[in-house]
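Q: Kindly generate the corresponding structure for this input.
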Amino acid sequence: MLSEQVELPIGEDTLSGDLVVPGAAGTVVLFAHGSGSSRHSPRNRAIAGHLQRSGLGTLLLDLLTRQEERADALSAAYRFDVPMLGRRLVTAVDWLGSQPATARLTVGLFGASTGAAAALRAAARRPERVRAVVSRGGRPDLAGASLGQVRAPVLMIVGGLDGTVLELNRQAAARLAAPHRIAVVAGAGHLFEELGALEEVAELTAAWFRELNGTGAGNAPG
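A: Model (predicted):
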């Protein structure tokens, strides 16, 4: 198993990430964190660990440089800049395709909160590389016109108690041309903090991406 901290060039700066690739992995999942979060998000790290145990590679990536993180902590200037975050993810997808350990792997995107919108924008721009997308408590509605351009199958996981976000996901799903599914975790809120909720999210996510190595991720809308 490959496990290392990586630095992705972004202009004159870098983005920090944690890359793990099990020996038999056929897919690497790139994580796009939500507003105000980072690659150290305990929820996303827990899900990444589950994916790794399922034989999937993961790249947990900070989408802001260290200087941007400091500025964002004071002003929230960057965390809602979905177009910029989407461009950063495209850079990361291209980087994965250039690295010996990941060039042969198919790519999945996992986005939480605003990171889901950024993931969908990146999927629309790299349809030949991104093969599936998962949104956790996401805001896919913020992807705008990119929703209709996504070709990869999309799984939207939403807590049953997260009513506003669930409705926004339903509205976004209606604009998707790609195969998609909304999975509602009963009794869960926005952060999936309830007993067993995050574990259900992790298993739904692993199952969606595991199918990349079979007949393709996901099923018809349902």
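Q: going forward, measure contacts between C-alpha atoms and count neighbours the same way
A: Fine.
Q: At which residues are the strands of the chain located?
A: For the chain, the strands defined by DSSP state E occupy 2-10, 13-21, 27-32, 57-61, 106-112, 130-136, 154-159, 180-185.
Q: Quick check: nearest residue in space to G55, chain neighbours excluded?
A: For G55, ignoring the flanking residues on the chain, the nearest one in space by CA to CA, 6 or more residues apart in numbering is A25 at 5.4 Å.
Q: Now show me the structure for the sequence below, then we'll compare the two:
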Amino acid sequence: MRTVDAERGKHEAGAAEVAEGEVLLPASGNSSGERLGGDLAGLDNRDGLVVFVHGSGSSRHSPRNRAVATGLNRAGFATLLMDLLTPTEHTSDERTGRLRFDVELLTNRVLGVLDWVSGRAELNTRGVGLFGASTGAAAALGAAARRPRAVRAVVSRGGRPDLAPERPEDVHTPTLLIVGGRDGEVLQLNENVARRIPAEQEVHRVPGATHLFEEEGALEQVGQAARAWFAHYLFEPSATSS
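A: Next up is the predicted model:
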């Protein structure tokens, strides 16, 4: 696998080059110069790009997110799994547990990566969707609220949309909230938020599933629902596009 620095190489049109594999991403708000790790796959696929935003205490190596990403690659999508913390921040957060719940910071990290995507010729002609898990779903919704032109669809897996830094009324991006049918408290939170989102929205219950979707067949249902949502919304002209 290659590691590609986001700042290296420029196309004649002014957009930087990027290659499939490991990438280094901007860490908004970090003054140390450290970058975020990312894994980019499916560049030959032209059906849109899905950026994965992991939950608290996890990373881009989340096996559940990777399973969903693999399914999206097979269905024709490119995927970018990103870390939300730099290596130094991750080490500190393992001791304190503080940064993983700083949703404002995490939202800004997602916004920085959206800016990075927009500067890459291999990526910026595709419709972009966000897939957020747990607290990562809150950051994804916050980013979508702030950049409605940049994000065409959001999918949340077992998310905490109630923690988003923006109000649900500010989310004008089609949003699918996938929740385990036995994840009672989180299901109620998602239903409450969904009612307040003015854009197209849906709460998708996975029968018999708990918060981590560890039950047989549960994660496959998550992947199927996510693929259908992104397939529908990433290719339609955005209502906010000029």
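Q: so what number do they get for TM-score?
A: Overlay of the two chains. TM-score (TM-score structural alignment, normalised by the length of the first structure): 0.93; 216 aligned residues with a CA RMSD of 1.4 Å.
Q: quick one on the thing from earlier: I'd like the strands of the first structure laid out as TSV, including distance to A202 of the first structure.
A: Output for those, formatted as TSV (distance: least, CA to CA, whole Å):
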stretch	distance to A202 of the first structure
strand 2-10	20
strand 13-21	17
strand 27-32	13
strand 57-61	13
strand 106-112	11
strand 130-136	10
strand 154-159	10
strand 180-185	11
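Q: and those as TSV, adding mean neighbour count and distance to N169 of the first structure?
A: Shown next, in TSV, are these (neighbours: other CA atoms under 10 Å; distance: least, CA to CA, whole Å):
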stretch	mean neighbour count	distance to N169 of the first structure
strand 2-10	14	31
strand 13-21	19	28
strand 27-32	28	17
strand 57-61	27	24
strand 106-112	27	12
strand 130-136	27	9
strand 154-159	26	7
strand 180-185	19	8
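Q: thinking again about what came up before, now for the equivalent of the residue nearest to G55 of the first structure over in the second structure: which residues touch it?
A: A25 of the first structure maps onto R46 in the second structure when the alignment is built from TM-score structural alignment. Applying CA atoms under 8 Å, 6 or more residues apart in numbering, we find R46 of the second structure in contact with G76, F77, A78, R126.
Q: mind checking what the first one lines up with in the first structure?
A: The one in question is G76 of the second structure. Match for G76 of the second structure (TM-score structural alignment): G55.
Q: Tell me, how many residues neighbour that match?
A: 20 (other CA atoms under 10 Å).
Q: just G214 of the first structure next, same as before
A: The number of residues near G214 of the first structure, taken as other CA under 10 Å, comes to 8.
Q: returning to that earlier point: out of the strands of the first structure, nearest to G196 of the first structure?
A: Evaluated over these, closeness to G196 of the first structure peaks at strand 180-185, with 9.8 Å, by CA to CA.
Q: what range in the second structure matches that closest one?
A: So strand 180-185 of the first structure sits over residues 201-206 in the second structure, by TM-score structural alignment.
Q: sorry, back to before: want to throw the contacts of R46 of the second structure into JSON lines with distance to R195 of the second structure?
A: Formatted as JSON lines, the contacts of R46 of the second structure follow (distance: CA to CA, whole Å):
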{"residue": "G76", "distance to R195 of the second structure": "31"}
{"residue": "F77", "distance to R195 of the second structure": "29"}
{"residue": "A78", "distance to R195 of the second structure": "31"}
{"residue": "R126", "distance to R195 of the second structure": "29"}
